[in-house]
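Participant: here is the input, now give the coordinates:
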Amino acid sequence: MKINYNFLALSLFGNIRKYATKPKCSICMESQLIDHIKDHEIKPRKHPGVMKIRIAEVPVVVINAMKAVLKDKPVKAISFGGSELARYLKARHVPVEEDQIRYKGNEIQKQIEAKLGIDSSSLTDEQQEELELKYKNYVIKRLKETLYSWKPVVYNEHEALLYMVARFAPEYAVLRKIFTEIKTRDPDFNPHYMFDFGSGVGTGTWAARAVWGDVIQEHFNVDSSGDMNDLASLLLRGGNEEAEMSIKTVFYRQFLPASQTLKYDVVVSAYTLLELPSARTRLETIINLWNKTNRYLIIVEQGTNTGFKVINEARDFILQLGKGEEIHPSVTVAHVFSPCPHDLPCPRFMHDTTPCNFEVSYIPLPFEGRCDARKERFSYVVFKKGHRPASDVQWPRIVRTPLVRRKHTVCRMCVAAGKLEEVVFTASKHGKIPYWCARSSNWGDLLPMTVEGGKTEE
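Facilitator: Predicted coordinates:
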């Protein structure tokens, strides 16, 4: 029996009948851009929405510094331990809140009473207290079995080395990609001051230098681990404690400065919010970082469901702060610069069970054995100070790998209306140039067109 593979591929996105009956999408591309492509001034695979970067490689100077740091150390054991640490961090969940613990504890207590046939309403306060004490250990045991046991990771000298070997390369690739998008879409932006919260081994500093170079005059790095700060400083010294730092304007602290007077052009929090002990602490930290932001605030987490939920929590919080100026008069209004083309509630969080994440390719460090390119998935949000300008084109963002097939391409996108739209691009329906641009685009790119109508994913 002959199999229609194109038909089968489309079925991955849902019921095929819906494609046959769904309303057509209205696709509109600027005539000026169409003319540029027709005149071969721009190739479709290099249209202005493409965010592709080369496979990221950690600078040789950093690798040499790491080799110097790891000299006379058990590199294989450190590499293995780093892989274990990376897996642990990827599987982390947010800490359980106190009200969740109380609620679950009350549920277990009620189950005990139901099993014993006890009516708690008929018990005196003393009898109720005696019952709770009698089964306290059982309740605690059940809580430990059913609730996630969150513990802070203490980064001593050894743990810092594990983190460096396992996480420097992927985090460098992620931050470099985000910084590159900012530079591409906002070429006139020249950041002079950068603030990195949870700076770890200084990955953000190196990624920012790779994109903006000497334009950045000061890097202010904050990490609660003194050993992490020492290792980050040592890498800037080429692995030699007596040498001078290759980037002289880098400063390290273990705590967030209380003063809000100093502002930084770029503020970064990468893979840090999940290290905070509660939702309240996360939100307090986010508003603190926002108050230090002069232009861009970047928040990055793992591309897991947990990481995405934390990113969406931060996104909602900052956007709501801007709306509640009577409550927070000192807070400047914000809009989402990336990845969302809108400031509305996240449609994936509202209607889907998969995270909104993206992917970047990188070359792992030479200490990890084979150096074949790997991929890192991440969730992120970039806020920009001020209202969204009227000139913002709000192009749709491709949120999953397009299905490129014979004579059609299926793109799933987040659009300016705050919805997920699925469009089957064909040359006959949408025009050759929009079709070629769609075929040339990838996960994470912007499509240089407006999309209205069509099938909404909910």
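Participant: only C-alpha atoms from now on, for both contacts and neighbour counts.
Facilitator: OK.
Participant: neighbouring contacts of stretch 391-403?
Facilitator: For stretch 391-403, the surrounding residues in contact (Cα atoms under 8 Å, 6 or more residues apart in numbering) are 9, 49, 339-342, 356-358, 409-416, 439, 441-451.
Participant: one more to put side by side:
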Amino acid sequence: MASELPPGLRAALERELTGVSRRDLADRAAATSRAYRAGRGSAGVIRGRDDALAYALTRLPATFAACAAAFGEAQARAPGFVPASLLDAGCGPGGGTWAAREVWPSIASVDWLDASAPFLDLARRLAAGIFEARITRGDMATATPAAADLVLASYALAEVAPAQQVEVIDRLWDATLGLLVLAEPGTPAGYARILTARDALVARGASLLAPCAHAAPCPLAAPDWCHFAVRLPRSRDHKVTKQADAPFEDEPYAYLVAARPRVVGAPAQARILAPPRANKPGIDLKLCTPEGLERRFVPRRDKAAYATARRLSWGDAS
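Facilitator: A predicted model of the protein is given here:
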């Protein structure tokens, strides 16, 4: 799945950057990153238009790429699913919506829910002339979300107090007509939020399509955690604002795709949980399967299996 921002979104970001000091954006982006790492929510971090723009320039490409990867796997697991409506809960500047529309051009109706006025204003400006969204300014912990075929909450559950997360997941599931997709940072804390959501959704009778190969308790034990990574290119402004030299970055993410019974789909038979390790005798794979964790060795002498294994990457279905 492509991780580069679509042309319309790139052009909209460039328009927003006209006449804006890159040094100021870099300072704001650094302050924002420190605040988020300290556990502060968006309400205390994104105070105005320039804060929202600094966030979008530095983080929107990564959240877009992570959502695009999760959506690509959802599409692979349920190829007949063609959503007409989307709810992006905790939408921020709207990167997840752009990713969804790239994967499913069938989406004609979009609802945004977010508590941040600066984020919602920026999301509206970025989408101007390309698509429209119905906007609800509200807290995910208390708002009643609009029903949609596809419901997304990306990099949003951290904004919800731990004691309220299951209640929020229940509301999002109640709003889901087809698929619910959750994406979080690929950290132990992000994975813990995904795991909480997973348990709640299994209890509600949801079918898990990805990344899990089963609905049994997750077989991973600390300090291990389920996460993946997507590589995305950095624009010149992205590099300047992040004060980085590399032309790309790798975004770690954790995700979950849950389906209603009306969606025809099935999980993978196995999921690769770590980068394959190639050595002279063959390739080692770490897999999640319906039977639990499995270490699979594919010998070089098995030419057909080895050729297949060489094409596999971290996060792929196997």
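Participant: returning to what we had before: of the contacts of stretch 391-403 of structure 1, buried ones?
Facilitator: When the contacts of stretch 391-403 of structure 1 are checked for burial by 16 or more other Cα atoms under 10 Å, the buried set is 49, 339-342, 356-358, 409-416, 439, 441-451.
Participant: now for Glu181 of structure 1: what does it line up with in structure 2?
Facilitator: Aligned counterpart of Glu181 of structure 1 in structure 2: Glu73 (TM-score structural alignment).
Participant: ignore the last one, Pro152 of structure 1
Facilitator: Using TM-score structural alignment, Pro152 of structure 1 lines up with Gly41 in structure 2.
Participant: OK, contacts around its match?
Facilitator: 35, 158-159.
Participant: hang on, Asp196 of structure 1 in a strand?
Facilitator: Yes. Under DSSP: H, G, I helix; E, B strand; the rest coil, Asp196 of structure 1 falls within a strand.
Participant: what do we get in structure 2 for it?
Facilitator: By TM-score structural alignment, Asp196 of structure 1 lines up with Asp88.
Participant: again, but for Arg253 of structure 1
Facilitator: Using TM-score structural alignment, the equivalent of Arg253 of structure 1 in structure 2 is Thr136.
Participant: isn't its match right up against Ala117?
Facilitator: No. Contact criterion Cα atoms under 8 Å: Thr136 of structure 2 and Ala117 do not qualify, at 10.0 Å.
Participant: of the contacts of Gly41 of structure 2, which are reproduced in structure 1?
Facilitator: Conservation of these in structure 1, assessed by both residues aligned by TM-score structural alignment, their matches' Cα atoms under 8 Å: retained contacts are Glu159.
Participant: would you reformat the contacts of Gly41 of structure 2 as a markdown table and include distance to Pro93 of structure 2?
Facilitator: Compiled in a markdown table, the contacts of Gly41 of structure 2 are given as follows (distance: Cα to Cα, whole Å):
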| residue | distance to Pro93 of structure 2 |
| --- | --- |
| Ala35 | 18 |
| Ala158 | 16 |
| Glu159 | 15 |
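Participant: among the contacts of Gly41 of structure 2, which lie within helices?
Facilitator: Within the contacts of Gly41 of structure 2, residues falling in helices by DSSP state H are Ala35.
Participant: okay, and which of the buried ones among the contacts of stretch 391-403 of structure 1 map to helices?
Facilitator: Of these, the ones assigned to helices by DSSP H are Arg439.
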